[in-house]
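Asker: Sequence plus the predicted model coming up.
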Amino acid sequence: MFTGIVEELGTVSAIDDLTDAIRLRIAADVVLEGTGLGDSIAVNGCCLTVVSIEGRTWTADVMRESLDKTSLGTVRVGDRVNLERAVTADKRLGGHIVQGHVDGVGSIGRRTPSEHWTVVEIAVPPALTRYVVEKGSITIDGISLTVVDVTDTSLTVSLIPETLARTTLGFREAGDAVNLEVDVIAKHVEKLALPYLSQKEN
């Protein structure tokens, strides 16, 4: 489990093609502190398992399923990525409950800068917008953010200078793909309520 508070920007140093998967090598500093083989690190919001550590570089294998369902299939050597270690029981939950299980891929729309923040519009797959509410939480590329507005096809978030400086959203451009994870509590509530709602309709 994660909190959506990005710890550092890592850099993709190598990508090995394994035919039905890729081996992703990422240079990092902060997230390697106290990290061992088998630990989880979120990369742009995708929970990956550490399979090797060599100096300041760690490696993860990314399966075809993850490549097909997330933006990790589009990363290139030299790309910077958001990194977060799995939360520990004694850590403050600064963001919200994030699983690192991507629900869909959106894309960056308009960026509207102002003196103290930047409003960014994100195109969202229609199947996911029912889980998004104004002032609710959304995870974008592994970043826990508060939704400002939501429509049937998009949402907006306001980004403070700290978020712009410390995450990939500081340099993402219109059309760039981003990983989205909606609030898992909303999905559980929907599943539990559907049988009851179906009975009410009959």
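Answerer: Looks like it arrived, so ask away.
Asker: can we go C-alpha only for contacts and neighbour counts from here?
Answerer: Fine.
Asker: Can you show me the helices along this structure?
Answerer: For the chain, the helices defined by DSSP state H occupy 64-69, 161-166, 184-201.
Asker: Residues contacting the last one, please?
Answerer: Counting contacts by Cα atoms under 8 Å, 6 or more residues apart in numbering, the residues outside helix 184-201 that touch it are Ile97, Val98, Gln99, Tyr131.
Asker: Which residue is the nearest non-sequential neighbour of Thr49?
Answerer: Ser40 (4.7 Å; Cα to Cα, 6 or more residues apart in numbering).
Asker: ok, now how distant is the one you found from Gly136?
Answerer: 26 Å (Cα to Cα, to the nearest Å).
Asker: Got another one to weigh against that:
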Amino acid sequence: MFTGIVEEVGEVVDVRTDDDVVVLTVRAALAAEVGHGESVAVNGCCLTAVVTGPGAATLTLELVPETLKRTSLGAVGAGSGVNLERAVPAGGRLDGHIVQGHVDGIGTVVSRTPGERSDEVRFSLPAELARYVVEKGSVAVDGVSLTVATVYPDGFGVALIPTTLAETTLGSRAPGDPVNLEVDVIAKYVERMTAGYLQGPGFGQEGVAR
């Protein structure tokens, strides 16, 4: 489990293909503290570190076709910056919100309105995710825990503080760029568990949301 509080922006230094697997090598200071087999959120996607060790300067991560299909990581190349977060330890502080690192869909930066020190950014999102995004709720964008400021029929808007702009890749995202989205897992569980009891517009005979 993660919190959506980015620890570091790593740099992709190598991308290679090994049959149907894409292997990413990412330079990052936190690589020295990640053990083989540990989970790392890379732009919000939970990946397994496969080659590490004490004093290591890079992380090696494997992307299978399912990951490439469901996330934007297939678009990263050498020189790309990626948001990194290690799994939260049991008993650790939950500073952001509950993030699984299981990307629900890919959105797009629609627009950004710079302020004097902060930015307002609007994102699109897949229609099937819209019901999980609510004003003042939480959403993870490229692994960054954000509060939804505005809800639109086809997306949502957020306000980015100076720290987020400076310490994550969201500071350089431009209109048209793809982003990984993860909605609130609690909302999904609530919907699933109450589906059989709900009736009315938007629900089928068995209460399943359309």
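Answerer: Received it, and whenever you're ready, just let me know what you need. Since we're looking at a predicted model, the values are computed, not measured.
Asker: hmm, back to that, Ser40 and Gly136 of structure 1 - which one has more neighbours?
Answerer: Ser40 (22 against 15; other Cα atoms under 10 Å).
Asker: So Arg86 of structure 2 is in contact with Gly44, correct?
Answerer: No. Counting by Cα atoms under 8 Å, Gly44 is not a contact partner of Arg86 of structure 2; they are 10.7 Å apart.
Asker: Looking at these two now, which is surrounded by more residues?
Answerer: Gly44 (32 against 23).
Asker: How far does stretch 148-166 of structure 2 stretch from one end to the other?
Answerer: Terminal residues of stretch 148-166 of structure 2 are spaced 20 Å apart (Cα to Cα).
Asker: Identify each buried residue in that stretch, please.
Answerer: Val148, Ala149, Thr150, Val151, Gly155, Phe156, Gly157, Val158, Ala159, Leu160, Thr164, Leu165 (16 or more other Cα atoms under 10 Å).
Asker: repeat for stretch 73-93 of structure 1
Answerer: For stretch 73-93 of structure 1, by 16+ other Cα under 10 Å, it's Arg80, Val81, Asn82, Leu83, Glu84, Arg85, Ala86, Val87.
Asker: Quick one: end-to-end length of that stretch, please.
Answerer: The first and final residues of stretch 73-93 of structure 1 sit 29 Å from each other (Cα to Cα).
Asker: try stretch 96-111 of structure 1
Answerer: End-to-end distance (Cα to Cα), stretch 96-111 of structure 1: 24 Å.
Asker: now stretch 142-156 of structure 1
Answerer: First-to-last residue span, stretch 142-156 of structure 1, Cα to Cα: 16 Å.
Asker: Ok, stretch 32-44 of structure 2 next?
Answerer: End-to-end distance for stretch 32-44 of structure 2: 20 Å, by Cα to Cα.
Asker: chain center to it, what's the gap?
Answerer: Between the centre of stretch 32-44 of structure 2 and the centre of its host chain there is 14 Å, according to Cα atoms, centre = their mean, to the nearest Å.
Asker: Strands along structure 1, start to end?
Answerer: In structure 1, the segments counted as strands under DSSP state E are 8-17, 21-27, 40-43, 46-49, 52-54, 57-63, 80-85, 104-113, 118-123, 137-140, 143-150, 154-159, 177-181.
Asker: Go through those and name the closest to Thr168 of structure 1.
Answerer: strand 80-85 (6.4 Å; Cα to Cα).
Asker: any idea of the angle that closest one forms with strand 21-27?
Answerer: 90 degrees (axes from the mean of the first three to the mean of the last three Cα atoms, to 10 degrees).
Asker: got a list of contacts for strand 80-85 of structure 1?
Answerer: For strand 80-85 of structure 1, contacts defined as Cα under 8 Å, 6+ apart pick out 2, 4-12, 31, 40-45, 141-143, 167-168.
Asker: rewinding a little: among the contacts of helix 184-201 of structure 1, who's most crowded?
Answerer: Val98 (28 neighbours).
Asker: What's the local residue count around the closest residue to that one other than its chain neighbours?
Answerer: The shortest distance from Val98 of structure 1 to any non-neighbouring residue, by Cα to Cα, 6+ apart, is to Phe2 (4.8 Å). Around Phe2 of structure 1 there are 26 other residues, counting by other Cα under 10 Å.
Asker: who's in contact with Phe2 of structure 1?
Answerer: Ala42, Glu84, Arg85, Ala86, Val87, His96, Ile97, Val98, Gln99, Gly100.
Asker: repeat that for 6 Å
Answerer: Ala86, Val87, Val98, Gln99 (Cα atoms under 6 Å, 6 or more residues apart in numbering).
Asker: Correct me if wrong: the third one contacts Thr3.
Answerer: Yes. At 5.4 Å, Val98 of structure 1 counts as touching Thr3 under the criterion of Cα atoms under 6 Å.
Asker: What subset of the contacts of strand 80-85 of structure 1 is buried?
Answerer: By 16+ other Cα under 10 Å, the contacts of strand 80-85 of structure 1 give 2, 4-6, 8-12, 31, 40-45, 141-143, 167-168 as buried.
Asker: how about the nearest residue to the aligned partner of Ser13 of structure 1 in structure 2, chain neighbours excluded?
Answerer: Aligned counterpart of Ser13 of structure 1 in structure 2: Val13 (TM-score structural alignment). In space, and not counting its chain neighbours, Val13 of structure 2 is closest to Ala78: 4.8 Å by Cα to Cα, 6+ apart.
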